[in-house]
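Asker: No sequence on hand, only this structure:
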């Protein structure tokens, strides 16, 4: 079964002959079923115990590594791969046992045409293979052959879930053509000719079903920002939230299409007023109008479950040079009073997401118990605390352990995580991580202001995966692998034990965000720009190291890239053209320590040209660059540096539903053919 949560495809493999299961070659070696680094291994059919005819009775789960659904397993190190034979494992779950499935092979390539098969011993990047499969058909996922070899690519000590690589050793099968309307030729299923004493015919059957939803830590939400050149449709994102059991979302605006998609979802929503509108909200009538349009209008039976209104976004940050100091508190008062007047004040609370730079500890006593609010806003903070307390609204704080590392090269690196560090001792309390210390510094500052019991909510916390030497998959995994179990256990902090409400930063990467804070700012997402998960993360906090459920039915632009023309002779204008491309597209992955750092100069140019080309929806004129650019259909990704193919600008859920209808029709045809035989 390939489980895509509450809308998924079941892959069942029916065997049309009675004799099966005994390979003709008994010397085929068994692959160790338990790999010492934590990856789930696979077993060769020759060594699996018990009869195999139960494949017609039980579910088969397509897996990648470490128990992850291969339909969504993406390579955090980049998606470059040589086109060719793709082999995946089929796991069979009976009484907890894991055995390999039948051998079926598929040919896929970047342009969906059969290519030269890799020779024995060639490595295929699993993430890239899955990326190709996703592009081929989001619904017609492929149940394929067992891994013939699993090669761990990460340290057994860290058990970090980098994908394994596939080592091909079998010859390709002779498979008939299989096409979806509007898609190029591929080969998907047919007669098997592998090492079995009967030439067994296997048929891939697709069906729809219901699956148990993923779940997350109670009180856990995500930030959903939409500053991207190509946005996923809101309905697709809402389904992704539900598929992953995420029941709380924090927005940075009130977008009608987003609100319509959230209607009826039962997801708790924090809507937001941008900083640029705070001055307008100083008018009570304007605040009433805003509440009517953006809260009352949606917060109805069967509508959007609005719980909070974020009044600004870190409006008191030092970088704003006091720009919003005088308008923030009046806006907060007017919005909450307007909510009260509209009869929504008991269920919807106004709050101000603030950066942790609103408090500090003195240089001579840098411990949490010495926390105080900044002197320049201390009076303002007291007014805010009093008003929030009066209206039973939470204080919202954003905490970024990553920024502690980023801003101070002497910061103790391990202190940013949760797996043990030299503690900071504050009286009798030992702080082993900066999150707890930062949070309790706020608790102490609130206590000093006379409001130590006010509820605190964490509006943003997370770890970026690119754009800096410390912003990468490994560190992000390490951070969440410590933080989420801590939340699940309701440990809290030394001064605030118990559960806490937290919003992770963030759901998706945003390639159009300002990079004033740093290049990492566009890479906070748990998911890539296209809704594909970056790495294994268990939102329940149970450390199951499972992949998140990806966005479904994502449509991509054609497999075309823009690159530096290798025949270009005059390179004198190359620098200015790269600069121009990066002005309008995201080149942050080229920075020092980032995923594409270290490319040759020609690679840097090609990366910049392609990012601009994709932002412009692959318009041929956008690959000119004064004669320096040329379009190619060959994937020019290099190593861990992925040269992006953007999602289609016209991508819609309707397109995905059309695919689903096609798959169902194909299912009916297959059933009819089986019945006829």
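Answerer: The structure has been received and is ready for your questions. Keep in mind the model is a prediction, meaning the values are calculated, not measured.
Asker: drop to CA atoms for contacts and neighbour counts, all remaining ones
Answerer: Noted.
Asker: neighbours of residue 343, just the number please.
Answerer: The local packing of residue 343 (other C-alpha atoms under 10 Å) involves 12 other residues.
Asker: Give me the secondary structure label for it.
Answerer: Under DSSP: H, G, I helix; E, B strand; the rest coil, the three-state class of residue 343 is coil.
Asker: now do residue 221
Answerer: Assigned with three-state DSSP, residue 221 falls in the strand class.
Asker: go on, residue 85?
Answerer: When classified by three-state DSSP, residue 85 comes out as strand.
Asker: hang on, it packs against residue 107?
Answerer: Yes. In this structure, residue 85 is within contact of residue 107 by C-alpha atoms under 8 Å, at 4.9 Å.
Asker: Just the strands from the stretch 401-550 of the chain, written as ranges.
Answerer: For the stretch 401-550 of the chain, applying DSSP state E, counting those that start in this stretch gives strands covering 424-426, 429-431, 456-461, 501-504.
Asker: for comparison:
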């Protein structure tokens, strides 16, 4: 029985080892897997412990923070993990002033770089979807001013400036070839934003969530399962999963404005492991299926029908379950890990050596339990 137990737990590690090799062999930063490190919880471990765990025990190489908290930036010093920080939405109007931008860089970036590998600053999050006119008109000027401040500090070669968007920026998305940005925002906001990204060699960042767009009829399509797929008659291309369709809709919108040469980064995507009874596919099995298939897909080099032969820098939402997040139940259960840093489900995030050690430890514990309860432990052990 001991051999059977070891074999059972070893087989669970095969997927993790395969994924680890895939992540290791894909060249360049584009194929890397990151996590969104949200902190809307009252039970999370200290940042230094989290940084050490990610560095030593997981395949995660990139982390996105939703602020620029110095405690968190210090925690990731000397870990080599690439860190993305965020300027909160409410600071965007102030960031249009050069003196504010320079002071922000001086306070939040310069004390930590290069010890902490800060690679990108995001100006807000899903700003256009807020419908806040002041934030929207300030977005591109704030990005430009922040870039000027980075140049003055000689950090522009090390740190990119971008901003993530929800798919609400699209007015059309199906079929993917008809994707286009919302009228008004396309020429007045997104075209100058895309020009800025091209000039600074920075990516266009989006937050695609198949979970929020799926129904019982499209669940298989969202989870990368075998399904009937979707045919785009305009391009005669076939789609086997919803994420590809969402990304290609964004690509089509960018192409309409003449910016199909820019890289696309998946700033957020994920799947909850728990939710309300009325929601589709809210369980740990579906979450493991989506995120596991996601990781394999974006690092495979297959790309999408309109963007073949490429990988995507991808940030899974989220690192932890966050018990203080408002909204429906699912919002608090997007985490890959519980606050005690045990996996909610196994998708190969934990390094194979760590997972194998944990499996052997568990198998040993189970064997000891069996032997302790058997009337003749030595005879039982001999039979196994």
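Answerer: The structure has been received and is ready for your questions. The shown structure was predicted, so the numbers you read here are calculated from the model rather than taken from an experiment.
Asker: Send over the TM-score of the superposed chains.
Answerer: The TM-score (TM-score structural alignment, normalised by the length of the second structure) is 0.82; 339 aligned residues with a C-alpha RMSD of 2.7 Å.
Asker: before we move on, the earlier item: which of the strands of the stretch 401-550 of the first structure sits closest to residue 385 of the first structure?
Answerer: Nearest to residue 385 of the first structure, of all the strands of the stretch 401-550 of the first structure, is strand 456-461, at 10.9 Å by C-alpha to C-alpha.
Asker: The closest one vs the second structure, average offset?
Answerer: Overlaying the second structure shows strand 456-461 of the first structure at a mean distance of 0.7 Å from the equivalent residues (mean C-alpha distance after the TM-score superposition for the first structure).
Asker: In the second structure, what range does that strand match?
Answerer: Aligning strand 456-461 of the first structure against the second structure (TM-score structural alignment) gives residues 264-269.
Asker: give me the stretch of the second structure that stretch 129-146 of the first structure matches.
Answerer: With TM-score structural alignment applied, stretch 129-146 of the first structure matches no range in the second structure.
Asker: on that earlier part again, same list (the strands of the stretch 401-550 of the first structure) but as JSON lines, adding distance to residue 271 of the first structure.
Answerer: Formatted as JSON lines, those follow (distance: least, C-alpha to C-alpha, whole Å):
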{"stretch": "strand 424-426", "distance to residue 271 of the first structure": "37"}
{"stretch": "strand 429-431", "distance to residue 271 of the first structure": "34"}
{"stretch": "strand 456-461", "distance to residue 271 of the first structure": "12"}
{"stretch": "strand 501-504", "distance to residue 271 of the first structure": "13"}
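Asker: Tabulate these (CSV), appending distance to residue 293 of the first structure and mean neighbour count.
Answerer: Below are these laid out as CSV (distance: least, C-alpha to C-alpha, whole Å; neighbours: other C-alpha atoms under 10 Å):
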stretch, distance to residue 293 of the first structure, mean neighbour count
strand 424-426, 48, 15
strand 429-431, 45, 16
strand 456-461, 24, 22
strand 501-504, 25, 22
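Asker: List the buried residues in stretch 87-102 of the second structure.
Answerer: Residues 87, 89, 92-93, 95-96, 98, 100-102 are the ones in stretch 87-102 of the second structure that count as buried (16 or more other C-alpha atoms under 10 Å).
Asker: Residue 21 of the second structure: which of the residues you listed is nearest?
Answerer: Using C-alpha to C-alpha, residue 87 comes nearest to residue 21 of the second structure of these, at 34.5 Å.
Asker: Helices of the first structure, residue ranges please.
Answerer: Assigned by DSSP state H, the helices in the first structure fall at 126-136, 234-243, 256-262, 284-291, 325-341, 378-390, 401-407, 434-448, 473-488, 574-584, 601-615, 653-676.
Asker: Reformat those into CSV and put distance to residue 249 of the first structure next to each item.
Answerer: Below are those laid out as CSV (distance: least, C-alpha to C-alpha, whole Å):
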stretch, distance to residue 249 of the first structure
helix 126-136, 26
helix 234-243, 9
helix 256-262, 10
helix 284-291, 19
helix 325-341, 20
helix 378-390, 21
helix 401-407, 21
helix 434-448, 21
helix 473-488, 17
helix 574-584, 29
helix 601-615, 27
helix 653-676, 21
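Asker: All set, thanks.
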